[in-house]
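just a sequence and a predicted model for now, questions to come.
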Amino acid sequence: MNFEYSDKVNDLLARVNGFLDQHLYPIEAQLLETIDTQPDRWAIPPEIEALKAKAKAAGLWNLFLPEFEDYGYGLTNLEYAPLAEVMGRTRFGSEVFNCSAPDTGNMEVLARYGNEEQKERWLKPLLNGEIRSAFAMTEPEVASCDATNIETRITRDGDEYVINGRKWYISGACDPRCKILIVMGKTDPDNANRYIQQSQILVPIDTDGVTIVRPMKVFGNDDAPEGHAEIRFDNVRVPASNILLGEGRGFEIAQGRLGPGRIHHCMRLIGAAQRALEMMCVRAENRIAFGRPLIKQGSVREDIANSVCEIEQARLLTLKAADMMDRQGNKAAREMIAMIKVVAPRMACQVIDRAMQLHGAAGLSQDFRLAELYMYARTVRLADGPDQVHMMQLGRDLARRWNGQ
């Protein structure tokens, strides 16, 4: 495996880093303060849209789409990994380059599985950064990490589908720019094959019967202005042409979507952990406690050393998984994706926690980004499937293989 970055990637890395240094980092604290204090928490600060326009004009746009040079740079997963890492250092990094979840996954779904009408109506404005989107899969009453448990119903009625169900923690659905939902539900719940019961369908968020019940909180934070919505679907009617790929293809689409989505989270978490490590080093050199800098304490040095080792291990595993996805496909790489989905969030939680501890009470405050980074890392331990589910499946598959099954 050769993980040396190409000239193209090194050029993009320099440009992305330069953009963040020049335009985003200097106003990062101001942006967060604006969101926390503005009268309407769900209003989009104009600075964000201004940054997006600058990034687009600079050609730093839609960097995430492999295999689709018509829509972006056509970078492979391995090429995108260091760019996503840099974006993960700050909350708004991915958004200003139009590389935010859940839009990235939804754009990949539309690019791979959408028909020309769906691409024209929804993919094009998403690629242009004119709208946002959400992926409605998780439900409060079932273990939604297994898509076969989904209870939302999608019922054919003539030239329409009727949708009934309840979803929650639907990231981005509270955003006033969110215009389209990709909804996962069952069109054939009694089919003996549990993996063809589900379908995915496009639902404009302003359709009659779609109700945003409330923003769900994470660690007491509503994560405005994007948010994570609880949504109710009451006899929601959409044209039959809104179905993606056809009835019974929902599980297949989900598997194609979640592989890249999972590894993108891991890429960004490497950046979050790296930033926490750098903050830890600055704090250790400059903070005086008990008459000397913290770096003089052996336990502090060990925390820094352990952190850099763990980050590098996770970074290499992320790159290996990305490389395997590129060479053998997402399905063949599913075990590697599962491994890094377990390793990266746990690593990030541990490294960020050490940094918080080293900062004392300040590490919990709004004056540093550590609490926000920790919240993100801890959330990703659940997002796109909890650790335990990935370990259960990985352990099962490995035991079967080595027993010749």
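Yep, that arrived.

going forward, measure contacts between C-alpha atoms and count neighbours the same way
Noted.

quick one: the strands in the stretch 51-200 of the chain?
Taking DSSP state E, counting those that start in this stretch to define them, one finds strands in the stretch 51-200 of the chain at 132-136, 153-157, 160-171, 178-186, 198-204.

can you redo those strands as JSON lines with distance to residue 372?
Supplementary listing: these in JSON lines, determined by distance: least, CA to CA, whole Å:
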{"stretch": "strand 132-136", "distance to residue 372": "22"}
{"stretch": "strand 153-157", "distance to residue 372": "36"}
{"stretch": "strand 160-171", "distance to residue 372": "16"}
{"stretch": "strand 178-186", "distance to residue 372": "23"}
{"stretch": "strand 198-204", "distance to residue 372": "31"}
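
second one coming, line it up with the first:
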Amino acid sequence: MDFSYSAKVEGLRRELTAFFDEFIHPAEARHAAEAQAQRTAGNPWQASAVVEELKQKARERGWWNLFLPRSAHAPQGLSNLEYAPLCEIMGRVPWSAEVFNCSAPDTGNMEVLERYGTPAQQARWLAPLLAGEIRSAFLMTEPDVASSDATNIQCSIRRDGDSYVINGRKWFSSGAGDPRCAVYIVMGKTDVDAPAHRQQSMLLVPADTPGIHVRRPCSVFGYDDAPHGHMDIDLIDVRVPAENILLGEGRGFEIAQGRLGPGRIHHCMRSIGLAEAALELLCRRVSSRVAFGRPLAEYSIWHERIAEARCLIEQARLLTLKAADAMDKVGNKAARSEIAMIKVVAPNMAVQIIDWAIQAHGAAGVSADFPLAAAYAGARSLRLADGPDEVHRATIAKLELARYAARAAD
């Protein structure tokens, strides 16, 4: 296996790093001040002027829709292996992915529309998403069932003539708080009598459809992630045209599996960047802080933690590149073991390194004066998003046992 970066990727890494140095990093303080001003004024649920300004610069320079491989709709899209190191750079600043139109859940929703949408659906929703003109949300998780098992989902989708009528409740609907969110992809049950994995379907639901009631934003360790948001939503007699169904009745579980593979690895790529940023903050802190007459960096406990952090990051990066390479070569379904492994490894790695960085900062680490508390909230929640650790470990174990069973049968 050779995961060394090609000359093309090395050039892209240098150019993207230069873009960050020139535009993203200098804008971090402005972005934070803008968010605080909006919150103080009582309306944090509005698009960031800083991000919109940076989007123009990114698009002018061709840094746009890089996440979508092999698509005529986005010919600039890179392979998963090529995109991985660039996505890692984006992960160093959690809000920066949107600057490049590469942020969740839009990336996953665009992949769904690219793979499974009809030409009419693509014209109405994919084109403006790829242009960055609108945003979207994905409504799958429900509060009253264990949604890690998608067959549990209770949201009802009932055919009524030329329409579907939706009734149910969804929460942690990421992206639904954004005022630019124009469309939801909603997963629910169309046939409760079908086999377990053929009961679910997915519908495209315009966000302004009557019957949609946003209850509240769901907070994550106290963060509401405005203006993105993870919303708690009631769907009451929500009626949409029958042509809004994706791929057909009973195909929702299949679409979900196709959607979550790339999304999972994108999260893992960004987690590595986040961990690198946390390790950098840790090293700066222990090098500048004096306790009991010596810099913290002279104490062996910090040597041990820094060394372990570097090992964990390098291991996670190699496994991420292996998963990306497998996705490119054999497809997402055949690479499900690699995807499951990195989805377990990367968030746990990031959580541990951010935790050590918080410890190095003392009380400041859990304050809003540093980005570590928010980074921890994001990384820790990722151990639940797109499937909890336990589900991915079960997948890994089942595939491993099947492999040994096949050998034993030979």
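The structure has been received and is ready for your questions. Remember, it's a predicted structure, so these values are computed and weren't measured experimentally.

just to revisit the earlier point, how about the strands of the stretch 51-200 of the first structure, which one is nearest residue 389 of the first structure?
Residue 389 of the first structure sits nearest to strand 160-171 of all those, at 18.4 Å, using CA to CA.

okay, the closest one sits on what stretch of the second structure?
Using TM-score structural alignment, the residues of the second structure aligned to strand 160-171 of the first structure are 163-174.

what do you get for stretch 202-216 of the first structure?
Counting by TM-score structural alignment, stretch 202-216 of the first structure pairs with residues 204-218 of the second structure.

give the buried residues for the matching stretch.
Buried residues in stretch 204-218 of the second structure, counting neighbours by 16 or more other CA atoms under 10 Å, are found at 204, 205, 206, 207, 212, 214, 217, 218.

counterpart of residue 360 of the first structure over in the second structure?
Matched to the second structure by TM-score structural alignment, residue 360 of the first structure sits across from residue 362.

what about its match, which SS state?
What DSSP: H, G, I helix; E, B strand; the rest coil gives for residue 362 of the second structure is helix.

residues contacting it?
Going by CA atoms under 8 Å, 6 or more residues apart in numbering, residue 362 of the second structure touches no other residue.

how far away is it from residue 325 of the second structure?
As judged by CA to CA, to the nearest Å, residue 362 of the second structure and residue 325 of the second structure stand 40 Å apart.

next: residue 206 of the second structure.
With distances taken as CA to CA, residue 206 of the second structure is found 36 Å from residue 325 of the second structure.

same question for residue 210 of the second structure.
Separation of residue 210 of the second structure from residue 325 of the second structure (CA to CA) stands at 44 Å.

tell me, how many residues neighbour whatever residue of the second structure lines up with residue 98 of the first structure?
In the second structure, the residue matched to residue 98 of the first structure (TM-score structural alignment) is residue 101. Here the count is done by other CA atoms under 10 Å, and residue 101 of the second structure has 23 residues near it.

do the same with residue 76 of the second structure
Neighbours of residue 76 of the second structure under the rule other CA under 10 Å: 17.

what range in the second structure does the helix or strand harbouring residue 35 of the first structure sit on?
In this structure, residue 35 of the first structure sits in helix 28-37 according to DSSP states H and E. Counting by TM-score structural alignment, helix 28-37 of the first structure falls onto residues 28-37 of the second structure.

mean per-residue distance, the matching stretch to the first structure?
Compared with the first structure after fitting, stretch 28-37 of the second structure deviates on average by 2.1 Å (mean CA distance after the TM-score superposition for the first structure).

so what touches that stretch?
Outside of stretch 28-37 of the second structure, the residues that reach it under the criterion CA under 8 Å, 6+ apart are 44, 48, 50, 51.

tell me which residue of the first structure matches up with the last one.
By that I understand residue 51 of the second structure. Counting by TM-score structural alignment, residue 51 of the second structure corresponds to residue 48 in the first structure.

tell me which strands and helices the helix or strand where that match lies is in contact with?
Using DSSP H and E, the secondary-structure element containing residue 48 of the first structure is helix 46-57. Contact analysis of helix 46-57 of the first structure by 3 or more CA pairs under 8 Å, 6 or more residues apart in numbering; DSSP states H and E lists helix 93-96 as its packing neighbours.

ok, how many other residues are close to residue 29 of the second structure?
Here the number of neighbours of residue 29 of the second structure (other CA under 10 Å) works out to 11.

pretty sure residue 325 of the first structure contacts residue 79?
No - taking contacts as CA atoms under 8 Å, residue 325 of the first structure lies outside contact range of residue 79: 11.7 Å.

distance of residue 213 of the first structure from residue 229 of the first structure?
Residue 213 of the first structure is 7 Å from residue 229 of the first structure, where distance means CA to CA.

over in the second structure, find the residue span stretch 76-86 of the first structure aligns onto.
The counterpart of stretch 76-86 of the first structure in the second structure, using TM-score structural alignment, spans residues 79-89.

run through who's touching that stretch.
Applying CA under 8 Å, 6+ apart, the set of residues contacting stretch 79-89 of the second structure from outside is 5, 9, 12-13, 16-17, 66-70, 97, 266, 269-274, 320-321, 324-325, 327-328.

and that stretch, how far from the chain's centre?
Distance of stretch 79-89 of the second structure from the chain centroid (CA atoms, centre = their mean, to the nearest Å) equals 14 Å.
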